[in-house]
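>>> Next one to model:
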Amino acid sequence: MQADISQIIISPIKRLILWLSKRNITKLEKEEDIEGLAEILCGTSGELRLDAALALGRIGGKSAMAMDSLIYALRDNERDARRCAAIALGEAGCHKAVTPLIMRLRDDDDGVRKAAIVSLDKLSDHEAVERLIDCLNDPDPSIRGKAAWALGKIGDLRAIDPLILGLNDKDPNVAYEANRALYCLGWNRL
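Model (predicted):
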């Protein structure tokens, strides 16, 4: 089988363009860059999305429009856009995003749910506790573990009984995270 010559030539060119794009996106930090970054986040695919989302997150402290772009991206049809937006909102410390992130805990995509949990963990908002407790019953053990740890870090005592049940999880990593979370909450097993 002979390789298509156009693929041999275009592939390195595409990689170079992607590399240059990534380098430039990380430098975008002005309010006038928001519209273009939002377009990249919701209008492209692949590696540039996370860079655009994180750039919006860096701008976020200076601009409500950047945060609004990320919150809007949480409803995008593409799971990568939702996941990247969730990550960036947590990194930016955007408390305005707590309710939209809580809604992403019911996303069909595991990666989006994990990113939402990690961001809610960083935001440490008690509003998320009930839905994080629900995540302790998720079929995916990594989601149950992340939810357990987030509950411990948030520090809400409503999580103690569900976390005690998590000590008996069939996945040892989940039980470990539940134990760590309980320790954070000041609960000691006798």
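
>>> hey, let's count contacts and neighbours off CA atoms from now on
Fine.

>>> Now the host helix or strand of Cys42: buried residues?
Per DSSP states H and E, Cys42 falls inside helix 34-43. Neighbour counts over helix 34-43 (16 or more other Cα atoms under 10 Å) mark 34, 37-38, 40-42 as buried.

>>> ok, of the residues you listed, which one's closest to Asp121?
Leu41 (23.1 Å; Cα to Cα).

>>> got the contact list for Ile164?
When contacts are counted by Cα atoms under 8 Å, 6 or more residues apart in numbering, Ile164 touches 178-179, 182.

>>> picking up where we left off before, what packs against the helix holding Cys42?
When contacts are defined as 3 or more Cα pairs under 8 Å, 6 or more residues apart in numbering; DSSP states H and E, helix 34-43 packs onto helix 48-60, helix 64-73.

>>> ok, now which ones touch Asp138?
Going by Cα under 8 Å, 6+ apart, Asp138 touches Arg144.

>>> Please, which helix or strand holds it?
Here Asp138 is covered by no helix or strand, with elements defined by DSSP H and E.

>>> List of residues touching the helix holding Cys42?
25, 48-50, 52-53, 55-56, 59, 65-66, 69-70, 73, 76, 78, 81.

>>> Quick one, which of those residues are buried?
Among these, those buried by neighbour count (16+ other Cα under 10 Å) are 25, 48-50, 52-53, 55-56, 59, 65-66, 69-70, 73, 76, 81.

>>> Proceed likewise with the subsequent sequence, for comparison:
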Amino acid sequence: MESTIEELIELLNDKDDFVVEDAVGQLEIKGEEAVEPLIGALSHRKKNIRLHAATLLGGMNAESAIPALIETLKDNNKLVRREASTALSRMGAPAVDPLIGILTDDDWKVRGAAAWALGNLGDEKAIPELEKLLDDESSFVKAGAKSAIETIQK
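Next up, the predicted model:
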């Protein structure tokens, strides 16, 4: 019997890696049909579900997930934030302006994640805003901005 998308999402937290891998594969096959439930899963109480949801959305290049992934950069878990940043860096041009928009966020973790993602995207229009972060109070943000600028200028 075929599992529903919601059941597959719950399996992303299974203790058995093979079960998780199978659920990921089935969700990838579902494609567009799984995007909205996966966006919802970004706010699930279980860290592994949030993490895998971000990974899947990045792999699907689901542009509709950009706002939710941006919000996920505020997650309490470092691995979830990192995966959301990676997912955003896979979205291409549609993610650039939203990421530039959060470079002024009050949370240094959000600013830093956005800087790193922008570096991966490589869009030169981000450079002026990234340069403003070179004097940031957070060393993580400064390092992300410096790395992003260097990567973009290569």
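
>>> quick one: TM-score?
Taking TM-score structural alignment, normalised by the length of the second structure as the basis, the two superposed chains have a TM-score of 0.71; 147 aligned residues with a Cα RMSD of 3.2 Å.

>>> Tell me which entries of the contacts of Ile164 of the first structure lie within helices.
178-179, 182 (DSSP state H).

>>> Of the residues you listed, grab the buried ones for ChimeraX.
Buried members of these, defined by 16+ other Cα under 10 Å, are picked up in ChimeraX with:
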select :178,179,182
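
>>> Count the neighbours of Leu130 of the second structure for me.
Neighbour count of Leu130 of the second structure, defined by other Cα atoms under 10 Å: 27.

>>> Not counting sequence-adjacent ones, nearest residue to it?
Counting by Cα to Cα, 6 or more residues apart in numbering, Leu130 of the second structure lies nearest to Ala145, which is 5.3 Å off, once chain neighbours are set aside.

>>> Same check on Leu79 of the second structure?
Leu51 (7.1 Å).

>>> now for that neighbour: what does it line up with in the first structure?
Leu51 of the second structure maps onto Arg83 in the first structure when the alignment is built from TM-score structural alignment.

>>> Who are the packing partners of the helix or strand encompassing its match?
Under the criterion of DSSP H and E, Arg83 of the first structure resides in helix 79-92. If contacts are counted by 3+ Cα pairs under 8 Å, 6+ apart, helix 79-92 of the first structure sits against helix 48-60, helix 64-73, helix 110-123.

>>> Helix 34-43 and the second one, what's the angle between them?
If I follow you right, that is helix 64-73 of the first structure. Angle, helix 64-73 of the first structure to helix 34-43, by axes from the mean of the first three to the mean of the last three Cα atoms, to 10 degrees: 10 degrees.

>>> Relative to the whole chain's centre, how far out is helix 64-73 of the first structure?
Chain-centre distance of helix 64-73 of the first structure: 14 Å, with Cα atoms, centre = their mean, to the nearest Å.

>>> Let me have the helices and strands packed on helix 79-92 of the first structure in JSON lines, extended by distance to Ala148 of the first structure.
Listed next are these as JSON lines, based on distance: least, Cα to Cα, whole Å:
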{"stretch": "helix 48-60", "distance to Ala148 of the first structure": "26"}
{"stretch": "helix 64-73", "distance to Ala148 of the first structure": "25"}
{"stretch": "helix 110-123", "distance to Ala148 of the first structure": "10"}
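
>>> Nearest residue to the middle of the first structure?
The residue lying closest to the centre of the first structure (Cα atoms, centre = their mean) is Ala115, at 2.3 Å.

>>> which residues does Leu42 of the second structure contact?
Applying Cα under 8 Å, 6+ apart, we find Leu42 of the second structure in contact with 49-51, 53-54, 68-69, 72.
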